[in-house]
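**Student:** model this:
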Amino acid sequence: MSIPVVDFGAYSLSEEDVTDEQMRHLSQELKAAFTEVGFVFLRNTGITREEVDRVMDASKKFFLQPDELKQPFSRKSFANNANHGWVSLETERLNPRRPGDLKEAFNTASLHPDIKWPSGALADFEEIQKSFFLRSDKNGTTLRSLYYPPVNSDKAKEGQLRCGEHSDYGTITLLFQNSEGLQVHSRSGEFICAPSIPEAVLINIADLLQRWTSDQLISVVHRVLLPPAGDSRTRQSVAFFVQPDDEALITCCDGSNKYPPVTAGDYLIERFSESYVRT
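**Tutor:** Just a heads-up that it's a prediction; the model follows:
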C-alpha cells in the first residue's frame, strides 16, 4: 500500500472555472483514497511553499527560545481556550501507553482579542499564525505548529517516540512537513513511511468523520519515529485540524446506531483528557 498522490489543480485556490467532469474525476480519486487508505497527498492546492515556510520559520524562532520565555504562553494558561498555547517537550502522550512524546507544539486555537501573544523579536508571530488559515472560536479547529528537536536515540526512554501512535480527533487534517519520519498504519497491519513531497499537502480523515460516515471513510493510526542513530536533524510540521462546531451533534449519516451520538466539543474534551492523562 502507498499513499495516493492526487492533482487538486482543478479545484485549487486559484482555479475559477471547474467542469463537472473535472469535479467528478477528482471526487472519485478522493473517495478511493479516503475509503481505502485514509490519507492522500494533494498537489496544486494553491497553498505555496513560501506560505508554509513563513509559518515554520516564525514557529521555530519561538521554539528555540529558553523554556522560561515560552512558559507564559503554555497550553491551559488562557481562560478563553484551554487548548491554545505552547506544549512543552514530553508533556503530551498521544499514545498514553508510551513515555511523553519528544516534540513541542504551539496550538493556535483561539482568535479571541484578549489572547496574549509573543512580542519583541517575535512581534510577527501572531499575524503569521492567524493568517495561514481561517478558523472560528465556536469550535476546536486548531493550527498546530510542531517542532521535533534533535534526539539522541540511545538516551531516549524505552518505547519513546517523537509522536506516539494515534488517530486524529476531528473531521480532516491538513499536514505540511519538511522531512520524513511520519508512518501510517496500513489495512494489512504494517506501518508504511509517508514521504515528504515538496509542495504537496497530506490530508487525512479523522475520527469524527469516520463516525459520521459509519466507517465509510477511515481514520488511520499514524506516528512519528525517532530519527536513525547519529541523525541530529530537527523535524518541523504544521497541522491544521478541522473540527465541527462544538455544539454539532455527530450521528451516523446512514441512520444506523453504529456509534452513539456525541457533540464535537464533548468528544474533543474526552480525547484531550486521554492525551494529557498523566500531566
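**Student:** can we go C-alpha only for contacts and neighbour counts from here?
**Tutor:** OK.
**Student:** how far away is Pro113 from Asp137?
**Tutor:** 11 Å (Cα to Cα, to the nearest Å).
**Student:** Would you mind telling me which of the two has the busier surroundings?
**Tutor:** With neighbours defined as other Cα atoms under 10 Å, Pro113 and Asp137 compare such that Asp137 has more, 15 against 7.
**Student:** how far away is that one from Arg271?
**Tutor:** Asp137 is 19 Å from Arg271, by Cα to Cα.
**Student:** now do Asp207
**Tutor:** In terms of Cα to Cα, Asp207 sits 10 Å off from Arg271.
**Student:** neighbour count winner among those two?
**Tutor:** Under the criterion of other Cα under 10 Å, the comparison of Asp207 against Arg271 puts Asp207 first, with 20 against 14.
**Student:** So what's the residue count around Ala10?
**Tutor:** 18.
**Student:** Might one say that it is in contact with Arg24?
**Tutor:** No. Ala10 lies out of contact with Arg24 (Cα atoms under 8 Å); the separation is 10.6 Å.
**Student:** which element is Phe78 on?
**Tutor:** Phe78 belongs to no helix or strand when assigned by DSSP states H and E.
**Student:** Look at the residue nearest the centre of the chain and give its secondary structure.
**Tutor:** Centroid check for the chain by Cα atoms, centre = their mean gives Ala239 as the closest residue, at 3.3 Å. Secondary structure, DSSP: H, G, I helix; E, B strand; the rest coil: Ala239 is strand.
**Student:** how near is Lys70 to Ile192?
**Tutor:** Taking Cα to Cα, one finds Lys70 at 35 Å from Ile192.
**Student:** this one next, for a side-by-side:
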Amino acid sequence: MDTSARTQPKQVPTLDIRRYDTDRAAFVAELGAAYREFGFCCISGHGITPQLIDGAYDAFQRFFALPAEAKMKYHVPGSGGARGYTPFKVETAKDSRYPDLKEFWHIGREIDRNSRFAELMPSNLWPAEVPGFREYGYELYQALDLLGSRVLRALALHIDLPEDYFEDKIDQGNSILRPIHYPPIIEANIPNVRAGAHEDINFITLLVGASAEGLEVLTREGEWLPITTAGDAIVVNIGDMLQRLSNHVYPSTTHRVVNPPNANARKPRYSVPYFLHPNPDVVLDPLPQCITPDNPRRYDTSLSSHEYLMQRLREIKLI
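**Tutor:** Have a look, this model is predicted:
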C-alpha cells in the first residue's frame, strides 16, 4: 500500500496563469480546487516584471527609512489609514490583545474627483522626499489590479458565472496597495507578532514578495502551514467579501505573519499586498449559483461592500 500521498505535507499550489489562455478548462478546475481547499493559491507567469517589483520595493524601503517625523507628515488621523502613512502598533487583528508590529502606507485608486465614489475614496498622498515612489507605486498598483481581474475571471467561470461577471463590479473598487515594513525584533519573548491571525476584508489579496519567511495559513485541519514563494510567484488569497458573495464556496482563510524563530527576526521584513475591493455599492448577497441543498444560504441581511468595509475597519481599530 502506497502511503507516500498521506505522508507528504500539504502545500498551497503554484499555477501558471498563462494556462488560462492555453489550457483554460483544466486551469480553472485546478485554480478552483486550490481555493476551495486552501483559500490561497500562488500565481506565476503573470508578466509583472522584476524591474517594476524591485523598483517599487526600493522606493518603499527608502520611505520607511525616513525619520519618524518625516513619515508622520503623511499620517492622517481619523481617516482609518485610507491614504498615506500608518505608524507602528495601530492596526490590531480582530480579537487580538496586541497591536501588530508593522508600519505601512496606503495607495488607492486614482478616480475622477467628480465620481459618485469620490467622497469614499480620497486622493492619494505622495512622499515628496522619495523620488520614484509615486511612479513605481502606482504602476505596481495598476499591474496588480489587472492581474486580480484575470484571477477573478477564472474564479467566475469555476462557479458557472460569465467570465466577465466581476468586470463592472471592480472597475471603481476601493482597492489598496499596502507597502508594509516589519521592523527588526530586538526584544525576546515579545507578545506581539508581526501580523496577528486574521482574514482579509476584500475580494482577493495579491501579495508581492512572499519569499521571506513568516507567512502562515491555517488549514482545515487546524494546522499552520508556512507559505514561501519561488521565482515570480505572487500569493493570491480570498477575502471575506468574496467568501460572503460565494456563500463560502471560496473560503477566506485565517493567516498570520509570525516572528521568525531564528536570526531573521533581527532583520526587517517588507511585503506589498494589494487588496482588491469591489466598487463601494456592490451588494454582497450570496450568489444563487453558490446556494445548494448541501450549502444553504448563510446570510439573510443585505450589505454593501462599503458598509461591510466600515464595519470591519472598526473591528481592527483603524477607525
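**Student:** Let me see the TM-score of these two.
**Tutor:** The TM-score (TM-score structural alignment, normalised by the length of the first structure) is 0.88; 265 aligned residues with a Cα RMSD of 2.2 Å.
**Student:** still on that earlier bit, of Lys70 and Ile192 of the first structure, who's got more company?
**Tutor:** Counted by other Cα under 10 Å, Lys70 of the first structure and Ile192 do not tie: Lys70 has more neighbours, with 18 against 15.
**Student:** List the contacts of the more buried one.
**Tutor:** Counting by Cα atoms under 8 Å, 6 or more residues apart in numbering, Lys70 of the first structure touches Phe62, Phe63, Trp86.
**Student:** How about the contacts made by the first one?
**Tutor:** Contacts here follow Cα under 8 Å, 6+ apart; on that basis Phe62 of the first structure touches Lys70, Leu122.
**Student:** how far does the helix or strand harbouring Ala32 of the first structure sit from the chain's center?
**Tutor:** Assessed by DSSP H and E, Ala32 of the first structure sits inside helix 20-36. Distance of helix 20-36 of the first structure from the chain centroid (Cα atoms, centre = their mean, to the nearest Å) equals 23 Å.
**Student:** in the next helix or strand after that helix, what's buried?
**Tutor:** Going down the chain from helix 20-36 of the first structure, the next helix or strand is strand 39-43, by DSSP H and E. Along strand 39-43 of the first structure, these residues count as buried under the neighbour rule (16 or more other Cα atoms under 10 Å): Phe39, Val40, Phe41, Leu42, Arg43.
**Student:** measure the fourth one to Ala33 of the first structure for me?
**Tutor:** Taking Cα to Cα as the measure, Leu42 of the first structure and Ala33 of the first structure are separated by 11 Å.
**Student:** Ok, the second one next?
**Tutor:** Taking Cα to Cα as the criterion, Val40 of the first structure is separated from Ala33 of the first structure by 6 Å.
**Student:** now do Gln236 of the first structure
**Tutor:** In terms of Cα to Cα, Gln236 of the first structure sits 25 Å off from Ala33 of the first structure.
**Student:** who's more crowded, those two?
**Tutor:** Taking neighbours as other Cα under 10 Å, Gln236 of the first structure and Ala33 compare with Ala33 leading, 24 against 21.
**Student:** Wait, that one touches Pro4, no?
**Tutor:** Yes. Here Ala33 of the first structure lies in contact with Pro4, judged by Cα under 8 Å, at a distance of 6.4 Å.
**Student:** Need the overlap of contacts for the two.
**Tutor:** Phe39, Val40.
**Student:** which position in the first structure aligns with Ile186 of the second structure?
**Tutor:** Using TM-score structural alignment as the criterion, Ile186 of the second structure maps onto Asn152 of the first structure.
**Student:** Could you do Glu103 of the second structure as well?
**Tutor:** Counting by TM-score structural alignment, the partner of Glu103 of the second structure is Glu104.
**Student:** Mind telling me what element Ile107 of the second structure is part of?
**Tutor:** strand 103-108.
**Student:** following that strand, which helix or strand comes up?
**Tutor:** helix 133-158.
**Student:** Can you tell me which helices and strands that next one packs against?
**Tutor:** helix 24-38, helix 50-64, strand 103-108, strand 204-208, strand 269-276 (3 or more Cα pairs under 8 Å, 6 or more residues apart in numbering; DSSP states H and E).
**Student:** for the ones you listed, which one sits closest to Arg220 of the second structure?
**Tutor:** Arg220 of the second structure sits nearest to helix 24-38 of all these, at 7.7 Å, using Cα to Cα.
**Student:** Taking helix 133-158 as reference, get the angle to that closest one.
**Tutor:** 100 degrees (axes from the mean of the first three to the mean of the last three Cα atoms, to 10 degrees).
**Student:** just how off-centre is stretch 111-129 of the first structure within its chain?
**Tutor:** That offset, for stretch 111-129 of the first structure, works out to 21 Å (Cα atoms, centre = their mean).
**Student:** same deal with stretch 312-319 of the second structure?
**Tutor:** 16 Å.
**Student:** Could you work out the end-to-end span of that stretch for me?
**Tutor:** Across stretch 312-319 of the second structure, first to last residue, Cα to Cα, it's 9 Å.
**Student:** Could you tell me which residues within that stretch count as buried?
**Tutor:** Buried, per 16+ other Cα under 10 Å, within stretch 312-319 of the second structure: Arg312, Leu313, Ile316, Leu318, Ile319.
**Student:** Distance to Gly78 of the second structure for these - can I get that in CSV?
**Tutor:** Formatted as CSV, those follow (distance: Cα to Cα, whole Å):
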residue, distance to Gly78 of the second structure
Arg312, 15
Leu313, 12
Ile316, 14
Leu318, 8
Ile319, 7
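**Student:** Which one of those is nearest to Val193 of the second structure?
**Tutor:** Nearest to Val193 of the second structure among these, with distances taken as Cα to Cα, is Ile316, at 14.9 Å.
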